[in-house]
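Engineer: build me a structure from this.
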Amino acid sequence: MNQLPKRKDVALEHRWNLEDLFPNQQAWDKEYQLVKDDLKEIGRFEGKLNDPAAIKKCFELEDKISLHTERLYVYANMKHHEDMADPTYQALSDKSKKLSVEANEAMSFISPEILSLTDEQLHKLVENPELSFYKRTLEEMIRQKQHVLSKTEEALLAQVGNLSQAPGTIFGMLNNADLKFPKVKNEHGEEIELTHGRYIQFLESKDREVRKQAFEAMYSTYAKQKNTLAATLAANVTKNIFYAKARKYPSTLEMSLFGDNIKKEVYTNLIDAIHESLPLMYRYMELRKKLLKVDELHMYDLFAPLVDEYKMDITFPEAKQMVKESLKPLGDDYLGILQEGFDNRWIDIYENEGKRNGAYSWGAYGTHPYVLLNHKDNLNSMFTLTHEMGHALHSYLSDVNQPYRYAQYTIFLAEVASTLNEALLMDYMLKKSTDKKEKMYLLTYYMDQFRTTVFRQTMFAEFEKIIHEKAEQGESLTPQLLSQIYYDLNVLYYGKGMVVDQDIEMEWARIPHFYNSFYVYKYATGFSAATSFAKQILEEGEPAVQRYIGFLKSGGSDYSINILKRAGVDMSSPEPIKQAMSVFKELLEQMEALAK
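Structural biologist: As a prediction, this is how the structure comes out:
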């Protein structure tokens, strides 16, 4: 069946039940009007936020507006994602976006006004019993105060905001619209145009010549634009340095970590611990070379399949069953919520015409979370299901156990629950598997997740750290310098047993994450924290499970590092990274044994 069904033809049980959020359009309209009325109300507090009673009332109204705006926004956009071509929900989505902007503008006076109070007044507010519920909010404001400027300076910085997006916007245009890649011959000798989407497919080809051609075509295209791309990335670094200086941060790195209250050591520990574990990566590359039966392993061989065509057909009901079985170590309460999600249409399962691609977990406080999938009957989709349900249960447990203001967890914590579910599913499948080919297929899948999420993202993080430090010391980020730094890092991370092709020196030019600076390290720390949790749960059982469930219930009620620490994962030490690396080593040993 090649024809995708229209949205109206999708069976009810395969669709999410958005009526749990709003029973109908009238209910949405009514809540929209409520927010509009409340927005008129909030302005009355301006100029009065020096009195505990007024601050309390203002915070209460702020929470009310934020919650209702979020509900309206989430519903409108999820309806829009069911069929992106439907004009009704395109319009509703726009309407909800405009309301969000309006709400943010209306409430933007709150923080600056409270922060304009003297330190003494602020500390009195923190100690005021009437404001005890908002103690964490006030303490966080005080922590941020040293980097908040005067009203006029803040207004000026806000105006620079649009300018500061320019490097990322220019890169996006160049990368997505203007760069044209040449044609590459596929396995059947057909000439196919290389695109971002097809690049990995070419690299996964069994035909080595196809891989090599795609690799060279990709990087030679970037090399032709190297001066423009280097100037764009350098402009982004300059922008970061400007903000760090304006806001009085010691460095760009410390500015980026400040929001989550994360010490620089978390970032440097990650890099140091991965450096220590690089011999394991070199061993994995040697094994890849052996399994691919090649004299030299090249950069374009990193995605080549190690197991001849191995297909796993897994239907959605089978995927649900396996996910449930694999999550048994997390206990009956967790499984009960998972089952509730399966039974009560939290999930939009299959693709339909016009539906948004990809997968996500989303929702609004006060209603259960939702999951959007585009399920195919394969291994990847089963891992996507457990991944997104990990997010969903994290949100569910945070929302049930935390008040609205403290329920939202940070991006630093966001990937832990989803990746932990994947780790438990992989452990379950490996233990259950008796087929040598299947086992090798699973191990390769998992090892490559370690390679791309922990090693590669750490290499990216190290690249960002080096180029910002060089620019802070006054060096010019020329294309030659950027390429040299990037090439040397690849040699360091992949080792002498690998031919690090010169073309890879241009890879920095195609990574969009470099325009969202110092962000990628969170993938590596999240994956490591999840792997560490999984190891503790499988080895210790109940006590580790209780700590982990405590983590899921914490939401954003404390700083991320503290929440993880209480649950038994101390990211301020290299220990969790080392635990993750010990799992990588075990998997590598299993693969080496199978390859004999």
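
Engineer: hey, let's count contacts and neighbours off CA atoms from now on
Structural biologist: Fine.

Engineer: strands along this structure, start to end?
Structural biologist: 183-185, 191-193, 297-298, 347-348, 360-362, 370-372, 498-499 (DSSP state E).

Engineer: pick the most buried one from those.
Structural biologist: Most buried of the strands of the chain, by mean neighbour count (mean count of other CA atoms under 10 Å): strand 370-372, with a mean of 25.

Engineer: hmm, who's touching that strand?
Structural biologist: 16, 346-349, 358-363, 388-389, 392 (CA atoms under 8 Å, 6 or more residues apart in numbering).

Engineer: next, format those as a markdown table and append distance to residue 228.
Structural biologist: Formatted as a markdown table, the contacts of strand 370-372 follow (distance: CA to CA, whole Å):
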| residue | distance to residue 228 |
| --- | --- |
| 16 | 45 |
| 346 | 46 |
| 347 | 44 |
| 348 | 42 |
| 349 | 43 |
| 358 | 31 |
| 359 | 34 |
| 360 | 34 |
| 361 | 37 |
| 362 | 38 |
| 363 | 40 |
| 388 | 38 |
| 389 | 42 |
| 392 | 42 |
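
Engineer: which among the residues you listed gets closest to residue 541?
Structural biologist: Set against residue 541, the nearest of those by CA to CA is residue 389 (21.3 Å).

Engineer: OK, contacts around that closest one?
Structural biologist: The contact partners of residue 389, by CA under 8 Å, 6+ apart, come to 338, 361, 371, 418.

Engineer: helices along the stretch 51-200 of the chain, start to end?
Structural biologist: 52-82, 87-107, 110-115, 119-127, 135-145, 151-164, 166-173, 196-203 (DSSP state H, counting those that start in this stretch).

Engineer: which stretch among the ones you listed comes nearest residue 242?
Structural biologist: Among the helices of the stretch 51-200 of the chain, the nearest to residue 242 by CA to CA is helix 151-164 (9.8 Å).

Engineer: contacting residues around that closest one?
Structural biologist: Applying CA under 8 Å, 6+ apart, the contact partners of helix 151-164 are 112, 148, 236, 239.

Engineer: most neighbours out of these, which is it?
Structural biologist: Neighbour counts for the contacts of helix 151-164, by other CA atoms under 10 Å, peak at residue 236, which reaches 23 neighbours.

Engineer: mind listing what it touches?
Structural biologist: Counting by CA under 8 Å, 6+ apart, residue 236 makes contact with 164, 167, 168, 515.

Engineer: return the member of the contacts of strand 370-372 nearest to residue 191.
Structural biologist: residue 358 (27.7 Å).

Engineer: can you report how many residues lie near that closest one?
Structural biologist: For residue 358, using other CA under 10 Å, the count is 11.

Engineer: what about the helices in the stretch 301-450 of the chain?
Structural biologist: 316-326, 332-343, 379-401, 411-432, 436-449.

Engineer: next, the structure of the following sequence, for comparison with the previous one:
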Amino acid sequence: MEGQSKKREEIGPEYKWKLEDIYADENSWEEDYKKLEEQIPALEKYKGVLGSSSTQLLQVLEFSHELERKAEKLYVYARMRRDEDNGNSHYQALFDRVQRLSIELGSASAYIVPEIISLAPEKIRAFLDENQDLQLYSRLLDELMRQKEHILSPEEERILAMSADLSLAAKNIFGMLNNADIKFPVIQDEEGKAVELTKGRYGSFMESNERRVRKEAFTALYGSYGKVKNTLAMSLASNVKNDIFYSRVRKYPSALEASLDQDNISPEVYERLVETVHNNMEPMYRYLRLRKKALGLDELHMYDIYAPLVKEFKSKVSYEKSQEMVLKALQPLGDEYLAILRGGLKGGWIDVYENEGKTSGAYSWGCYDSHPYVLMNYDDKLDDVFTLAHEMGHALHSYYSNKNQPYVYSQYSIFVAEVASTVNELLLIDYLLAQSREPREKAYLINHYLEQFRGTVYRQTMFAEFEKKIHEQVEQGQTLTADGLCQSYRELNRLYYGTDTVLDEEIDMEWARIPHFYSAFYVYKYATGFSAAVALKEQILQEGKPAVARYLEFLKSGSSDYPLNLLKKAGVDLTTPEPVEKALHLFARLVAEMEAVLNV
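Structural biologist: I've put the predicted structure just below:
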């Protein structure tokens, strides 16, 4: 049947990842599984004796990390086997088994951090001075001591751990309502056919060239959320109260500070992002006026925001061609980077094409004891080339980090997780723009660039500002209601979209469908990460080798230092407004370039 996905066995081996590089066969996996299962109970012997000597402390750290490393390897292999075909019950069972074993390991090692925290800092310092091997863990121990005042007694920590399921209640209730129970009406598509609106189809409808379809989808979606707005307001309010409860129990001044402390980041970084974006609203307003003119509209409504300014440049790009494009685009990163990238493209890192039952979308993953892996569902579109560049950015960040850091510091912070992937995408856009000779292609690429800025810097900062506002309201004793949330959200939309955009009342309900609001103070990292990537990309292109050297050191650093410090060494200081300002100045230049290309 036309359009039907291929079966896994129909895909050529050159387009599949080689999970045999993790485990040669399943028997090897089973052997490691059995070993881990047998080793976990041995953690018990260290309980209560971590303060007795530096040797005991070193042994428990080494042993627990050895078990974590083995569990990670088992977990990654089983999960990626399942992702090849989610309908394969054998791999479902394999993954379920290792998931249960990982939980068992987590439970068995849960005493370690509270017991270390209970030790006097002087004792830990003495242990480090007397034991050369323990010094590998000095940063880990320093970080635990830094957060000591926010760690409770073992019994209190046990009670908090028992409350974990309860703490997820609001998020889980929202998830069930948002993903399972909420129903949307039937609308008419471009051909006049009756089609049931779904969240998946909503994005396509909002990019429709037919305005009637966009408006119908917009009205239908938010009308559906509006019918359950009080329930959704209660679930979000409960989640905010949950954040505040845990921040107060752990003795933080606010929920914001509790969240940022994980990366040792001060609230000023968060607030400066919002302030800097506020000071650079005019380029956003100018872009929206450009949209209005380019689309030939008398009024720009909220349902016109995603309408394509340029119909997708129909350029079919084979996977082989996409590899060539990415390699050429990333030449500024130097020969070493390109050699590793080329090896990954040809060396079984990537699972390229869709097959029946395969996990959708794209990701980069792997474990400390393997090279990175990338899952794709390549479909010969230009967007897929960007996805390849993006995911290989993640992959090489992991490769460099794993090769240059011990296991304990190999995982880089979420704060910097999108930097390397975005640098790759930006270099690819610049390369394609430089090569472009066809006005429609150039307009399409600039529009892609602009939408990245708008969606990642402006929109995510607006979300971050909304999160801060509603948490502060509750911390000050106010009650969050559906009407109050709508009013707050409307005020922010007016600020971010300006007076030239018609604020349709339906947009007041957008807060009700954003899952990220249930993982508070996370989205600002998208905006700071994108801004950092713009700064690094510009330095690489302008300075050449010195900037590349700094950038590669950043990729090699894992979590060996705090994320702000790592970025500062690379040449980006996010404690100042400069990186965000420079990124938004680039956005302004791109708007002007788009005006010239479209002649509006």
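
Engineer: picking that back up, can I get the helices of the stretch 51-200 of the first structure in JSON lines with distance to residue 583 of the first structure?
Structural biologist: Shown next, in JSON lines, are the helices of the stretch 51-200 of the first structure (distance: least, CA to CA, whole Å):
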{"stretch": "helix 52-82", "distance to residue 583 of the first structure": "38"}
{"stretch": "helix 87-107", "distance to residue 583 of the first structure": "44"}
{"stretch": "helix 110-115", "distance to residue 583 of the first structure": "45"}
{"stretch": "helix 119-127", "distance to residue 583 of the first structure": "44"}
{"stretch": "helix 135-145", "distance to residue 583 of the first structure": "37"}
{"stretch": "helix 151-164", "distance to residue 583 of the first structure": "41"}
{"stretch": "helix 166-173", "distance to residue 583 of the first structure": "37"}
{"stretch": "helix 196-203", "distance to residue 583 of the first structure": "26"}
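
Engineer: now which residue in the first structure aligns to residue 513 of the second structure?
Structural biologist: Under the alignment by TM-score structural alignment, residue 513 of the second structure pairs with residue 510 in the first structure.

Engineer: residue contacts, its match?
Structural biologist: Here residue 510 of the first structure is in contact with 175, 222 (criterion: CA under 8 Å, 6+ apart).

Engineer: try residue 422 of the second structure
Structural biologist: By CA under 8 Å, 6+ apart, the neighbours of residue 422 of the second structure are 390, 393, 530, 533, 534.

Engineer: can you find the partner of it in the first structure?
Structural biologist: Under TM-score structural alignment, residue 422 of the second structure pairs with residue 419 in the first structure.

Engineer: roughly how far apart are that match and residue 530 of the first structure?
Structural biologist: 6 Å (CA to CA, to the nearest Å).

Engineer: and the contacts of strand 370-372 of the first structure, which is closest to residue 273 of the first structure?
Structural biologist: residue 388 (28.7 Å).

Engineer: thought the closest one was touching residue 360?
Structural biologist: Yes. If you go by CA atoms under 8 Å, residue 388 of the first structure and residue 360 touch, sitting 6.2 Å apart.

Engineer: what sits against the nearest residue to residue 56 of the second structure once chain neighbours are set aside?
Structural biologist: Setting aside the residues directly before and after it, residue 56 of the second structure is nearest to residue 50 in space (CA to CA, 6 or more residues apart in numbering), at 5.6 Å. Going by CA under 8 Å, 6+ apart, residue 50 of the second structure touches 56, 57, 60, 115, 116.

Engineer: from the residues you listed, which would you call buried?
Structural biologist: Among the contacts of residue 50 of the second structure, those buried by neighbour count (16 or more other CA atoms under 10 Å) are 57, 60, 115, 116.

Engineer: between the contacts of residue 50 of the second structure, which sits nearest residue 5 of the second structure?
Structural biologist: Comparing the contacts of residue 50 of the second structure against residue 5 of the second structure with CA to CA places residue 60 closest, at 48.7 Å.

Engineer: map the closest one across to the first structure for me.
Structural biologist: That one, residue 60 of the second structure, aligns with residue 58 by TM-score structural alignment.

Engineer: now do residue 344 of the second structure
Structural biologist: So, by TM-score structural alignment, residue 344 of the second structure is matched to residue 341.

Engineer: could you do residue 127 of the second structure as well?
Structural biologist: The equivalent of residue 127 of the second structure in the first structure is residue 125 (alignment by TM-score structural alignment).

Engineer: for residue 597 of the second structure, same thing?
Structural biologist: Correspondence of residue 597 of the second structure to the first structure, assessed by TM-score structural alignment: residue 594.

Engineer: contacts only, for its match.
Structural biologist: By CA under 8 Å, 6+ apart, the contact list for residue 594 of the first structure reads 436, 440.

Engineer: try residue 25 of the second structure
Structural biologist: The contact partners of residue 25 of the second structure, taken as CA under 8 Å, 6+ apart, number zero.

Engineer: and residue 372 of the second structure, by the same measure?
Structural biologist: With contacts defined as CA under 8 Å, 6+ apart, the neighbours of residue 372 of the second structure are 349, 364, 365, 366, 395, 396, 398, 399.

Engineer: residue 489 of the second structure: which of those residues is nearest?
Structural biologist: Residue 489 of the second structure lies nearest to residue 364 out of those, by CA to CA, at 34.0 Å.

Engineer: which residue in the first structure lines up with that closest one?
Structural biologist: Using TM-score structural alignment, residue 364 of the second structure pairs with residue 361 in the first structure.

Engineer: try residue 586 of the second structure
Structural biologist: Counting by TM-score structural alignment, residue 586 of the second structure corresponds to residue 583 in the first structure.

Engineer: same thing with residue 145 of the second structure?
Structural biologist: Aligned counterpart of residue 145 of the second structure in the first structure: residue 142 (TM-score structural alignment).

Engineer: cool, and residue 187 of the second structure?
Structural biologist: That one, residue 187 of the second structure, aligns with residue 184 by TM-score structural alignment.

Engineer: just checking, that match touches residue 212?
Structural biologist: No. Contact criterion CA under 8 Å: residue 184 of the first structure and residue 212 do not qualify, at 9.9 Å.

Engineer: so what's residue 463 of the second structure closest to, chain neighbours aside?
Structural biologist: Once flanking residues are discounted, residue 463 of the second structure sits nearest to residue 523: 7.1 Å by CA to CA, 6+ apart.

Engineer: so the one you found sits against residue 458, correct?
Structural biologist: No. Using CA under 8 Å, residue 523 of the second structure is not in contact with residue 458, being 11.1 Å away.
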